Each structure stands twice: as structure tokens, then as C-alpha cells.
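A.B. asks: With the sequence up front, the predicted model follows.
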Amino acid sequence: MTVILLRHGLSTSNTGGTLAGRSPGVELTDRGGEQARGVAARLANLPITRIVTSPMLRCQRTVSPLAADLELEPVVDDRLAEVDYGEWTGRKIKDLLAEPLWQVVQRHASAAVFPGGEGLAQVQARAVSAIREHDRALAELHDGDRLWVVCTHGDVIKAVLADALGIHLDGFQRIMVEPASLSVVRYTRTAPFVTRMNDTGSDLSGLAPSPAPESGASGPVPGGEIGAGRKDG
């Protein structure tokens, strides 16, 4: 299975310079709405089987145009919610820069626990568990490769990508995930393979699964090399 990790579009909290966290009612800006429609246009011709979303409003607004185009009902999964920043929720990011914990978040994320909230290691564990669970469920339901979409948040996506890349959570801040960007992970029986990160505009037609080879057909595996786990076609 191949999952497209979609960060929500530009939100009022992004433009306001605050840490939205799980604050209710955080909407997309006009630009964020345009981004959501742009994502729908980019993905509309792909054979997407499932859409899973964070319960936060900004994520549900982002997937709404895509879900309408594909006639799919998004599945809400609380495990893909934004980080619970606890007492930091709603605060100005410029004010948080002076907090001693800020440098821990940047340099030693696996040890970072937000006051009154959760730790980033917990975030990674719940998000990766959710994505792998949905991926396994789709594999059990369908023969061959399938595409599906998860709409969630920047830190959540970075934590999932760190896991897929096999890097320590302490390095997850080196990964960039912009609003409305797409990152793609193909999960196989042996390992995940990251095929795109922070993609905001390239052609996505290559993500469409290749037709299954006919029984008895010979030749190399389409789009890949032995051990590479790639899917280029």
C-alpha cells in the first residue's frame, strides 16, 4: 500500500504566528482554501481508496474538496490529531522561543514533553501505529497496490517520515513539511520506502499503481530494482 501524507492548508493560526495545537475552530485562510482545491485537482485522477483525517477542523476542511470529487467519506482518526501542546496551546511562537523547552524540541525531540500535554515520542508512536493499522487493513481488503490519503499536521507528518526513513526522532526537525504539501510512503512487507517529501507542485501521475502482471509473465518487477522497493512507473 502507498500512503499520501497531506498537511492541511494554510490556517489562521499559521498566519497569526500562534501554536494552534488542538484549539477548536481554527479555520483555513482564503489561501488555505485555494490550496485545498489545488490538492483535490492534483489527486482527483488517482485511484485513491481511502481518506483518513485528523479530527481538527483545518484538516477536515482541507480534504473536503478531494472527498467530494472522489465521492469518499473521510475516516476521522483521533490518533492523527495535532500534538497536544498543553499549556503552550494558543501561545505566540515568538514568545515560546525563549522557553528552555524550545531547544529541547529542536535538538532532542524524543525527550520533549509539553507542560500539561504530551511528548513527541508519544505523538510518533500513536501516528505510526494508526497509519500502519490502516495500511494493513487496506492490504487485507484489496489485492495489489492501493493509494490512500492521510491529512494531518506538520509535526505528526515529520514524525511519521522519520520513522519511515529509519532516522531517530531527534532528527525530525530536519524534515520540512509545508502547508498543503504531499509526502508519500510505500509500505512493504519488509520496510517502508519514502518516494516524495514536501511536494507542492510536481506531476503525481507516477503514483498510480502499475497493472498487475499476467500470470506466468516473466521479466523484472515494474519500476524497481531488487531490494530498492521503488515504484517509479
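C.D. replies: Arrived safely. Residues are numbered from 1 along each chain as shown.
A.B. asks: only C-alpha atoms for contact and neighbour calcs from this point on.
C.D. replies: OK.
A.B. asks: I'd assumed residue 152 was in contact with residue 81.
C.D. replies: Yes: using C-alpha atoms under 8 Å, residue 81 is in contact with residue 152, at 6.7 Å.
A.B. asks: Which neighbours do those two have in common?
C.D. replies: Common neighbours of residue 81 and residue 152 are listed as residue 54 (criterion: C-alpha atoms under 8 Å, 6 or more residues apart in numbering).
A.B. asks: okay, now the one to match up with it:
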Amino acid sequence: MTRFLLIRHAATELLDQRIAGRMTGIHLSSVGRAQAERLAQQLATREIGTIYSSPQARARETAMALADNREARIRVADELDEIDYGDWTGRTFEELSGISEWRAFNAVRSCARIPNGEFMPDVQARAIGLMERLCKLHSGLTVTLVSHADVIRFALAHCLGMPLDFLLRLEISPASISTVAMDLYGPRVLCINYHQRAISDHEFF
């Protein structure tokens, strides 16, 4: 059995304001850096194995916080990259709310294609393809994947047998951990969206 820690990168200044997508130069905010440090402390006594990160700076910075003071290796994996948001990259959510294509995108992810961007089933396929390869490469070990909210949602949806149109029913917070175990019999979801703040703020209870 291979255990995957699916970690969303910590917060940036654009969080909940704009589609960051694959814009360059998007780094963790001061809040995000603190989140990443807290996450690293939470995992300090846990086995995290090899770390695979999205190529985006915000994900790599989160991965580096996890790798600090331990011998974990960080490898960049394009399969964990943020969705290519095409023409919507950099747009505010307020701007997008008035666009019919955006509303359709969020209603029917199973057949949604972003203008000059990615087809959503392709995003799921690349994420799951990576996990299946790593399951064999790191058989019996723990592997950490640092990625983005929707990419993690796609992976979890596959593991749960959930239709892509229900994707937004899964909450994936910044610097959160979701855990999946995979073996020859398939995936098992062990945890979704764990983060320390959720416990203190009673989000789960």
C-alpha cells in the first residue's frame, strides 16, 4: 500500500480574489508562509517520503517548508500543475461571475473546456496517472504531493467515484492535507481537508 498526502499550497495574496492559474511570480503571502510553517510543524514527526510539487512557485515554497530540516527530496511534477485557465487567467471572480461560460464551467465540470485552456477530464487524467505511476515506484511508502485545490479535488473525485460535476462539493483549504491509500485493489480515501485551524474553529464539528 502506498499512502499519498495531498497538500494544497498555502495562501497567496490573490486567494479568493483572482484566478492565479499559471501566472508567474505568485508567491506565498505572509499568512501563507505562516500556514506552511505550521503545516511543517504538524508533520515534523510524520513520515512524508519524497515530495512531488507543482511547478508553480506557491506550491514549491510550501514544499520547501515541509522539506526544511529533514532529508526529504523535492521533485517538480508537471502533472500537479494548476489548471491552465487560458483566457480567464488573472481575472477577478467578480468579473467572471457575469460570464455565462464561467457559470457553465462550475456547473458541468465533466464537459467543461476553458477558453484557450484545459479540458477538465484531462486535468483529472494527468493527476491520477501520476499517482498510479508513483504507487508502483514508491510501493509501500508515503509520498507527498503539493498541488492546487481543483487538482486535489479531481484526484479525490476519482478515488471516491464521484462525478466531476459534483467537484465543488469538496472543500480543499490552503495548507490542508487529504490522504489517500492506493494498492492493487484501488484507492481508499482516508482523510479530506484536514488542517489545524479547522479543529480550533470547529469547522468539522
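C.D. replies: Thanks, I have it. Since this is a predicted model, take the numbers as computed values, not measurements.
A.B. asks: TM-score for these two?
C.D. replies: TM-score for the superposed chains, counting by TM-score structural alignment, normalised by the length of structure 2: 0.92, backed by 196 aligned residues with a C-alpha RMSD of 1.2 Å.
A.B. asks: sorry, back to before: please identify which of residue 81 and residue 152 of structure 1 sits among more neighbours.
C.D. replies: Remark: of residue 81 of structure 1 and residue 152, residue 152 carries more neighbours, 29 against 22, as counted by other C-alpha atoms under 10 Å.
A.B. asks: Trace that one over to structure 2, please.
C.D. replies: Aligned counterpart of residue 152 of structure 1 in structure 2: residue 147 (TM-score structural alignment).
A.B. asks: quick one: that match and residue 51 touch, right?
C.D. replies: No: Residue 147 of structure 2 lies out of contact with residue 51 (C-alpha under 8 Å); the separation is 10.7 Å.
A.B. asks: residue boundaries of the strands in structure 2?
C.D. replies: With DSSP state E as the criterion, structure 2 has strands at 2-8, 50-53, 74-76, 142-147, 177-183, 186-194.
A.B. asks: so can I have CSV of those showing distance to residue 92 of structure 2?
C.D. replies: Formatted as CSV, these follow (distance: least, C-alpha to C-alpha, whole Å):
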stretch, distance to residue 92 of structure 2
strand 2-8, 21
strand 50-53, 26
strand 74-76, 28
strand 142-147, 21
strand 177-183, 27
strand 186-194, 25
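A.B. asks: so which of these gets nearest residue 14 of structure 2?
C.D. replies: strand 2-8 (14.8 Å; C-alpha to C-alpha).
A.B. asks: can you list the residues that contact the closest one?
C.D. replies: 48, 59, 135, 138-149, 152, 172-183.
A.B. asks: Recalculate using a threshold of 7 Å.
C.D. replies: Outside strand 2-8 of structure 2, the residues that touch it by C-alpha atoms under 7 Å, 6 or more residues apart in numbering are 135, 138-149, 152, 173-183.
A.B. asks: just stretch 15-27 of structure 1 next, same as before
C.D. replies: 11-13, 57-58, 82-85, 89-93.
A.B. asks: Now do the buried residues in it.
C.D. replies: Of the residues in stretch 15-27 of structure 1, 18-22, 26-27 count as buried by neighbour count, 16 or more other C-alpha atoms under 10 Å.
A.B. asks: List just the nearest of those residues to residue 164 of structure 1.
C.D. replies: Looking across those and measuring by C-alpha to C-alpha, the closest to residue 164 of structure 1 is residue 21, at 23.8 Å.
A.B. asks: Residue 180 of structure 1 versus that closest one, what's the distance?
C.D. replies: 17 Å (C-alpha to C-alpha, to the nearest Å).
A.B. asks: next one: residue 164 of structure 1
C.D. replies: For residue 164 of structure 1, the distance to residue 180 of structure 1 - C-alpha to C-alpha - is 20 Å.
A.B. asks: between the two, who's got more neighbours?
C.D. replies: Taking neighbours as other C-alpha under 10 Å, residue 164 of structure 1 and residue 180 compare with residue 180 leading, 30 against 17.
A.B. asks: What sits closest to the residue mapped onto that one from structure 2 if chain neighbours are left out?
C.D. replies: In structure 2, the residue paired with residue 180 of structure 1 is residue 175, using TM-score structural alignment. Spatial nearest neighbour of residue 175 of structure 2, chain neighbours left out: residue 10 (4.4 Å); criterion: C-alpha to C-alpha, 6 or more residues apart in numbering.
A.B. asks: so what's the one you found up against?
C.D. replies: Residue 10 of structure 2 touches 28, 32-33, 35-36, 62, 174-175, counting by C-alpha under 7 Å, 6+ apart.
A.B. asks: Which of those residues fall within helices?
C.D. replies: Among those, DSSP state H puts 32-33, 35-36, 62 in helices.
A.B. asks: give me the number of residues near the closest residue to residue 178 of structure 1 other than its chain neighbours?
C.D. replies: The shortest distance from residue 178 of structure 1 to any non-neighbouring residue, by C-alpha to C-alpha, 6+ apart, is to residue 198 (6.3 Å). Using other C-alpha under 10 Å, residue 198 of structure 1 is surrounded by 19 other residues.
A.B. asks: repeat for residue 170 of structure 2
C.D. replies: Neighbours around residue 170 of structure 2, by other C-alpha under 10 Å: 16.
A.B. asks: didn't it look like it was pressed against residue 153?
C.D. replies: Yes: at 6.5 Å, residue 170 of structure 2 counts as touching residue 153 under the criterion of C-alpha atoms under 7 Å.
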